[in-house]
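Asker: quick one: sequence and predicted model below, then my questions.
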Amino acid sequence: MTSTHTSHCTIVPPYMLEALALGDEQAVATHARAALRHDEQLRASRRTPTAQETVRSAPHRETTAGAADTGPRRTIYDAKGTQTTPGTQVRAEGGAPTGDPAVNEAYDGLGATWELWSTAYSRDSLDGKGMPLLASVHYGRNYDNAFWDGSQMVFGDGDGVIFERFTKSLDVIGHELAHGVTEHTAGLLYQGQSGALNESVSDVFGVLVKQKALGQTAAEADWLVGADLLNPSVKGRALRDMRNPGTAYDDPRLGKDPQPADMAHHVDTQDDNGGVHINSGIPNRAFVLAADAIGGNAWEGAGAIWYAVLSGDAIKADCDFATFAGLTVAAAGSVHGDGSAQQAAVRSAWEQVGVLTVGGSSQGGSTGGSAGGTAPGQGGGVPTPASQVLLRRTGGFAGLVRERRMVLGELPERDARDWQHLLAAPTLQRIAASTERTHPDAFTYSVVCDEAGCDVTLQEPHLPEAIHSLFERALTQD
């Protein structure tokens, strides 16, 4: 199965960046707001032509199952503080290390990720056909994020106050590249429980890249995602703790880690495409429990079972927790035998997080939290300067919410005029009606104006730049 949609996935959860953007430390807040703006612009379908052309010009290897690989094909670029990718090439496959730690860390991280997929699962790069691995470092100024744009990795240097440079974290590199593998296999829809599984799969294989590189068994591993990113001043251990979701950080600037550890605390929300970045803590913990019980190297035990499901024919794009749990139990039985200790370990893991009950029945429920939101209103009303508008933005890697209630007449004159024209026209309704699917880590906007008869939910990648800019100005104005 192959998913052809473009994804833009970031490692720092939007809820963390949002918390920083609202904090009292001016420099940190400024950098966080800049990172959010850049992420939003990039997610709105602006994959760089240069990066795409680079990928297309490099032919993929045609291999058969089990054929010997010839190694990764890495190219590292330096964006030199700009927001243009890929930038200037600074290291190609086989080239000597440079004097720039970010370049060398990116090169080594891409190699470690390729090595896991190749040696553990006989997969030739992300697409199974030798896809070139590209990365740009030094993206933007004090950019607080890293992301996969559908064709390459991009790394910021961090602000040095909350976040260190993003190439420092091997599991972050592995996480983002795993989104590419999911796109080329199960194609898990990025909403509700299938979206949370999409995020969890990236966390799983991100930490497996790190564990394999360090030679750690499941028992020896820390199961932390992004532990190398946080500045020593942050009150936290990492971005996420897979073994103990909800405990990774508790910081005045970042807030408290919101991930649940079991279905009893599953978050039912329309925000964040149905809570994809929050509820992923549940399958994350199930994986760790299974890996601990099976023992040994997690990439050989539980990881191989998860990969068999991800790349198999039985999984569907809208797979929910209960279905995925059942598939992993069945895969464990296929690999190790029905009634085996490995199969029992996998079933017990899902029972402990409340997705399966003792006896094998499911508590997973529906996929939950559709990102589609409220059905579009018909519009057509005539907004006035006294009209009130609720603009709400959810989603992003961290799943934070930002909203603003505004009176049109109190906005800057140009924006007030643009809002009146937009709300009086059927444009927003048409965009909402044309949205067919969600996109990983893209934001979702809801616009409600009773006077105009408008109640719509829109996916960021489908927004024209002028409307996207209007929305963002409204959310960032005091």
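Answerer: Yep, that arrived. Numbering: from 1, shown residues only.
Asker: CA atoms for contacts and neighbours, from now on please.
Answerer: Noted.
Asker: mind listing what residue 91 touches?
Answerer: 75, 76, 77, 97, 98, 103, 107 (C-alpha atoms under 8 Å, 6 or more residues apart in numbering).
Asker: return the members of these classed as buried.
Answerer: By neighbour count, with 16 or more other C-alpha atoms under 10 Å, the contacts of residue 91 hold 75, 76, 77, 103, 107 as buried.
Asker: sort out which of those residues are in helices and list them.
Answerer: 103, 107 (DSSP state H).
Asker: and which of the buried ones among the contacts of residue 91 is nearest to residue 222?
Answerer: Closest approach between those and residue 222, by C-alpha to C-alpha: residue 107, at 23.7 Å.
Asker: would you confirm that that closest one contacts residue 76?
Answerer: Yes: shown here, residue 107 and residue 76 form a contact pair, counting by C-alpha atoms under 8 Å, at 6.6 Å.
Asker: show me where the stretch 51-200 of the chain has its strands.
Answerer: 74-78, 88-92, 133-137, 146-148, 153-155 (DSSP state E, counting those that start in this stretch).
Asker: list the contacts of the last one.
Answerer: So the one you mean is strand 153-155. Contacts for strand 153-155 (C-alpha under 8 Å, 6+ apart): 134-139, 145-148, 165-167, 173, 176-177.
Asker: buried only: go through those for me.
Answerer: 134-139, 145-148, 165-167, 173, 176-177.
Asker: how long is stretch 239-257 end to end?
Answerer: End-to-end distance for stretch 239-257, by C-alpha to C-alpha, to the nearest Å: 8 Å.
Asker: structure two is appended below for comparative analysis:
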Amino acid sequence: MSYAHPRHCILPPHMIEAIRLRGDAGLRKMADGIEQDGQRFRAARCELMPPAATRRTQPVAARARIKPERKVYDAQQRRRLPGKLVRAEGDARSSDADVDRAYDGAGATFKLFLNVYQRHSLDGEGMPLVSSVHYGKSYNNAFWDGEQMVYGDGDGILFRSFTRSLSVIAHELSHGVVQFSGGLVYRDQSGALSESFADVFGVLTLQYRRKQAAHEADWLVGKGLLGPDVRGAALRSLKAPGTAYDDAVLGKDPQPFHMDDFVYTSSDNGGVHINSGIPNHAFYLLAQNLCGNAWERAGHIWYDTLQSIDNPHASFADWADRTLELARERFGAGSTEAIQTRRSWKLVGIAV
């Protein structure tokens, strides 16, 4: 069975629609442009992914000798990719902050997956990490297109440069990990799990880089990305889904944290960017209750679940069941890890 992979954007459709409905003429034109660009990319990215079984990888050894292979291009405010190569692996820092943030963010994501989960790049086989910055003019988005990362500069009103947030960079790159780990069909609950995995490992990359324990972190995706006059802290919050922003133009964060508030919708591929708040919050609760570093015990349970679930249409309940199985296998049936895994899912309305 094969699945076409979509272009994964950090800005969710409901936010773009809010801009279209509430913004002035210039913002409406911008929102229309983002949507048209998305349609163009979806039409272009028509190749199919290989079956899941062929894409599972084995953990790597001798991690100290493994280095990333990064390339950062300047799209020069055009919409042709990749653009002009401006920094390759090992090159000195440039005079362009966006170039260096894209380079450093790719490296931080690479380090988390290699050092903690023994994964050699996104595909497990040393895939080069290619990024393009300065995509389009004042482009309000960042995305993983199945092969590389792309960053807009933002318009300076609603959004700043999309390289400013490591959690955004790592979120998008984590979609590549999902893509090369069997994949999750990008619709309904399985699509929300894909978005949630990317959110989880986006914040874990930031915490790992900062050496923050779970209780020290803010658990925000996209902090520092919103414009100076936007009312909000970030794009999403794993700690408190539904509270990341409440703005006259962007609207209010619609994410639920409990199955009682699950949103049934035909838009956004069945609400993949909305209902991801539920598994997001389950992970946050697990990490908090286990204490210590979230990328360790909680992160291993989530990462191993992606590697072993073997169900591209997995529901939240399927994912929850597998996390509990793995917690028991890794730590013991009566372990704190297993007990807290079950408890965390129960607190978001999913019985395991």
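Answerer: That came through, no problem. Just so it is clear, the structure is predicted and the values come from calculations on it, not from any experiment.
Asker: out of the contacts of strand 153-155 of the first structure, which is nearest to residue 215 of the first structure?
Answerer: The closest of the contacts of strand 153-155 of the first structure, once distances to residue 215 of the first structure are taken by C-alpha to C-alpha, is residue 173, at 17.5 Å.
Asker: who touches the counterpart of that closest one in the second structure in this structure?
Answerer: Here residue 173 of the first structure is matched to residue 169 in the second structure, going by TM-score structural alignment. Applying C-alpha under 8 Å, 6+ apart, we find residue 169 of the second structure in contact with 102, 105, 106, 162, 163, 202.
Asker: residue 302 of the second structure: which of those is nearest?
Answerer: Using C-alpha to C-alpha, the contacts of residue 169 of the second structure come closest to residue 302 of the second structure at residue 202, 13.0 Å.
Asker: compute the number of surrounding residues for the closest one.
Answerer: For residue 202 of the second structure, the neighbour count with other C-alpha atoms under 10 Å is 27.
Asker: that one matches what in the first structure?
Answerer: Under the alignment (TM-score structural alignment), residue 202 of the second structure maps onto residue 206.
Asker: am I right that residue 307 of the second structure is in contact with residue 182?
Answerer: Yes: between residue 307 of the second structure and residue 182 there is a contact under C-alpha under 8 Å: 7.3 Å.
Asker: when these two are compared, which one has more neighbours?
Answerer: Taking neighbours as other C-alpha under 10 Å, residue 307 of the second structure and residue 182 compare with residue 182 leading, 24 against 18.
Asker: ok, the more buried one to residue 263 of the second structure distance?
Answerer: Remark: distance between residue 182 of the second structure and residue 263 of the second structure (C-alpha to C-alpha) = 26 Å.
Asker: now do residue 249 of the second structure
Answerer: Counting by C-alpha to C-alpha, the gap from residue 249 of the second structure to residue 263 of the second structure is 21 Å.
Asker: look at the two and report which has more neighbours.
Answerer: residue 249 (20 against 15).
Asker: what about the aligned partner of residue 211 of the second structure in the first structure, neighbour count?
Answerer: When the first structure is aligned by TM-score structural alignment, residue 211 of the second structure is paired with residue 215. Per other C-alpha under 10 Å, the neighbour tally for residue 215 of the first structure reads 13.
Asker: then residue 127 of the second structure?
Answerer: Neighbour tally, residue 127 of the second structure, other C-alpha under 10 Å: 14.
Asker: contacting residues for it?
Answerer: Counted by C-alpha under 8 Å, 6+ apart, residue 127 of the second structure has contacts 69, 120, 121.
Asker: count the neighbours of the aligned partner of the last one in the first structure for me.
Answerer: Using TM-score structural alignment as the criterion, the counterpart of residue 121 of the second structure in the first structure is residue 125. Applying other C-alpha under 10 Å, we find 28 residues neighbouring residue 125 of the first structure.
Asker: likewise residue 289 of the second structure?
Answerer: 19.
Asker: all helices of the stretch 151-300 of the first structure, in order?
Answerer: 170-183, 192-214, 272-275, 281-294 (DSSP state H, counting those that start in this stretch).
Asker: between the contacts of residue 91 of the first structure, which is closest to residue 233 of the first structure?
Answerer: residue 103 (25.5 Å).
Asker: separation between the closest one and residue 201 of the first structure?
Answerer: From residue 103 of the first structure to residue 201 of the first structure the distance is 26 Å (C-alpha to C-alpha).
Asker: again, but for residue 182 of the first structure
Answerer: 8 Å.
Asker: same deal with residue 144 of the first structure?
Answerer: Distance, residue 144 of the first structure to residue 201 of the first structure, by C-alpha to C-alpha: 23 Å.
Asker: these two: which is more packed in?
Answerer: residue 144 (32 against 25).
Asker: what does that one align to in the second structure?
Answerer: Looks like residue 144 of the first structure aligns to residue 140 there (TM-score structural alignment).
Asker: could you find the closest non-adjacent residue to that match?
Answerer: The spatial neighbour of residue 140 of the second structure that comes closest, neighbours along the chain excluded (C-alpha to C-alpha, 6 or more residues apart in numbering), is residue 154 at 4.5 Å.
Asker: for the one you found, list the residues it contacts.
Answerer: 138, 139, 140, 141, 160, 161, 162.
Asker: how about a cut-off of 7 Å?
Answerer: 138, 139, 140, 160, 161, 162 (C-alpha atoms under 7 Å, 6 or more residues apart in numbering).
Asker: how near is the counterpart of it in the first structure to residue 215 of the first structure?
Answerer: Alignment note (TM-score structural alignment): residue 154 of the second structure maps to residue 158 of the first structure. Per C-alpha to C-alpha, residue 158 of the first structure is found 28 Å from residue 215 of the first structure.
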